[in-house]
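K.L.:
no sequence for this one, just the structure:
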């Protein structure tokens, strides 16, 4: 419930300390993830070499963060698919999913299942990424070891059955190569288009190649790693640092820094108190850019059934079937 007299709750409720990761086979690394993370971080460090710097590369980086990192992950994967906070035409939903795949954050069924499991077991033993294990675990460690509680059939059946009813999402799950090819093709398109435009302007292959390499390093490699970290920061920082508007039975917090770098996802305590809402803005200064984007889609007729905040639903005296909880989405 909201804090008394609108006061900000500073301390989290006392809950059971999680001493070890949930159902983890500690002797086995998830090599595909660990190696991918290591290689991508090493490649992203090319931004520190002067040869790869260009202002066009920096622009490509920030545009990519908005298009792939904001629209793809928090808007589509999180609010649309996981919580069913709004609807779009299928062609647009699938387009948003392709943008999310270009952020290399797994298939929609797997991402949704992980997040729904988090909401169903927040800061408890079976939470996939609670920081009550430790900070590194919540940020990235949980992805790097095999977790026995995430076995495909039972895991998907419980948490993302509705997602896999879509043939496109089922295809992505069955054909793991499709996910990889989408990411690689978008990287190749970045390089090829940048080279073609640069060559047309400069009329010289060497500077065109350098510009295309800069845009590849900044606009794809560094952007992918940055979007990973800002997404992971919601799991880690927003369960450790910040204030609380609502007395939820977990450690979720509102973190202004995470909200700033994620377009609003850092108002995490607000979200845990009202998971179904398309908005996480409960105070005027808690800006939620992702929600503003959803409202723009609604204004032009591309989004429907946008779920308002719980207090607005109560005032209207009605609730959409999508407004209850994550549990309702998976039954």
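P.N.:
Arrived safely, thanks for sending. Here the structure is a predicted model, which means the values were calculated and not measured. Numbering: from 1, shown residues only.

K.L.:
please count neighbours and contacts with C-alpha atoms only from this point.
P.N.:
Noted.

K.L.:
helix or strand next in line after whichever strand or helix holds residue 295, which one?
P.N.:
Assigned by DSSP states H and E, residue 295 falls within helix 289-299. Remark: after helix 289-299, the chain's next helix or strand is helix 310-316, criterion DSSP H and E.

K.L.:
tell me how far the very next helix or strand once past that following helix lies from the chain's centre.
P.N.:
Later in the chain than helix 310-316, the nearest helix or strand by DSSP H and E is helix 326-329. Here helix 326-329 is found 19 Å from its chain centre; the criterion is Cα atoms, centre = their mean, to the nearest Å.

K.L.:
do the same with stretch 237-248
P.N.:
Distance, stretch centre to chain centre, for stretch 237-248: 18 Å (Cα atoms, centre = their mean).

K.L.:
try stretch 248-260
P.N.:
Chain-centre distance of stretch 248-260: 15 Å, with Cα atoms, centre = their mean.

K.L.:
alright, now check it against this:
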């Protein structure tokens, strides 16, 4: 039971950081926050994502490229460019590393107004940090696992971010339904998205990328939207414009 609770906690806490901080804030600027809160959420993202942490700056650039070049050869992650999910995710990793280490030219329009904490990102993306988290996860399993079968969850925990990315970037471009006819293959993967905290409403998101609410129809519940509204109420973050709500 402890291992299952740990797995579910990592899945959702990591996913929240991705969709709230890296995706809606860094990539799309759907809301703003001051630098103190920004650093706070840097740390929250690092703690919740652990070994699969991604730099909000590099993630933001990569995701902006995805929106600008969806389903074209310049898309960092599209099923249209890959024969299977594994080659797509490997290409995604390669593009991310090239952006992170400044090994590819990026147009200035994709790198504006991004959260920057270079020293922290160097540490968080380093081999020592990733191996430290892997060691902590293994130690947790050694202490609390009650069955060898529970160790099957360990690789997912170590690479949670990759699993999140694969579900949306592969399956939500191949399966589902559409609310908006767009010039790309984005679809809404799930009718009620509890699994991906609203991220699977991918067709909606490609239509309204700066919206803080990824749901559009009455049954499309985006749990993170309500958390964002609460943080707006507390003045932790500020809305950019009314259309984003």
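P.N.:
Yep, it's here. This is a predicted model, so every value here is computed, not measured.

K.L.:
any chance you could list what contacts the helix holding residue 295 of the first structure?
P.N.:
The contact list for helix 289-299 of the first structure (Cα atoms under 8 Å, 6 or more residues apart in numbering) reads 70-71, 74-75, 263-264, 278-280, 303-304, 306.

K.L.:
how does it look with 6 Å?
P.N.:
With contacts defined as Cα atoms under 6 Å, 6 or more residues apart in numbering, helix 289-299 of the first structure is touched by 263-264, 279, 303.

K.L.:
show me where the second structure has its strands.
P.N.:
Along the second structure, the segments classed as strands by DSSP state E run 31-32, 238-239.

K.L.:
which of these is buried the deepest?
P.N.:
The highest average neighbour count among the strands of the second structure, using mean count of other Cα atoms under 10 Å, belongs to strand 31-32 at a mean of 19.

K.L.:
contacts for it next, please.
P.N.:
237-240.

K.L.:
between those residues, which is closest to residue 73 of the second structure?
P.N.:
Residue 73 of the second structure lies nearest to residue 240 out of the contacts of strand 31-32 of the second structure, by Cα to Cα, at 31.9 Å.

K.L.:
residues in the second structure aligned with the longest strand seen in the first structure?
P.N.:
Secondary structure assigned by DSSP E gives strand 24-29 as the longest strand of the first structure. The aligned range for strand 24-29 of the first structure in the second structure is empty, by TM-score structural alignment.

K.L.:
residues touching residue 216 of the second structure, list them.
P.N.:
Not one residue lies near residue 216 of the second structure by Cα under 6 Å, 6+ apart.

K.L.:
what's it aligned with over in the first structure?
P.N.:
Match for residue 216 of the second structure (TM-score structural alignment): residue 282.

K.L.:
ok, back up a step: between the strands of the second structure, which one is nearest to residue 187 of the second structure?
P.N.:
Residue 187 of the second structure lies closest, by Cα to Cα, to one member of those: strand 31-32, at 24.4 Å.

K.L.:
and the closest one, which stretch of the first structure?
P.N.:
Counting by TM-score structural alignment, strand 31-32 of the second structure pairs with residues 86-87 of the first structure.

K.L.:
how far is that stretch from where the chain is centred?
P.N.:
With Cα atoms, centre = their mean as the basis, stretch 86-87 of the first structure stands 17 Å off its chain's centre.

K.L.:
stretch 48-66 of the second structure now?
P.N.:
The answer for stretch 48-66 of the second structure is 7 Å, by Cα atoms, centre = their mean.

K.L.:
measure that stretch end to end?
P.N.:
Start and end residues of stretch 48-66 of the second structure are separated by 24 Å (Cα to Cα, to the nearest Å).

K.L.:
how about stretch 42-55 of the second structure?
P.N.:
Across its full length, stretch 42-55 of the second structure reaches 9 Å end to end, with Cα to Cα as the criterion.

K.L.:
please identify the buried residues of that stretch?
P.N.:
Burial within stretch 42-55 of the second structure, assessed by neighbour count using 16 or more other Cα atoms under 10 Å, is assigned to 42, 44-55.

K.L.:
before we move on, the earlier item: tell me the buried residues in the longest strand of the first structure?
P.N.:
By neighbour count with 16+ other Cα under 10 Å, strand 24-29 of the first structure contains the buried residues 24, 29.

K.L.:
tell me what it is packed against?
P.N.:
When contacts are defined as 3 or more Cα pairs under 6 Å, 6 or more residues apart in numbering; DSSP states H and E, strand 24-29 of the first structure sits against strand 145-147.

K.L.:
how far apart are the strand it packs on and its match in the second structure?
P.N.:
With mean Cα distance after the TM-score superposition for the first structure, strand 145-147 of the first structure departs from the second structure by a mean of 7.1 Å once superposed.

K.L.:
packing partners of that strand?
P.N.:
With contacts taken as 3+ Cα pairs under 6 Å, 6+ apart, strand 145-147 of the first structure sits against strand 24-29.
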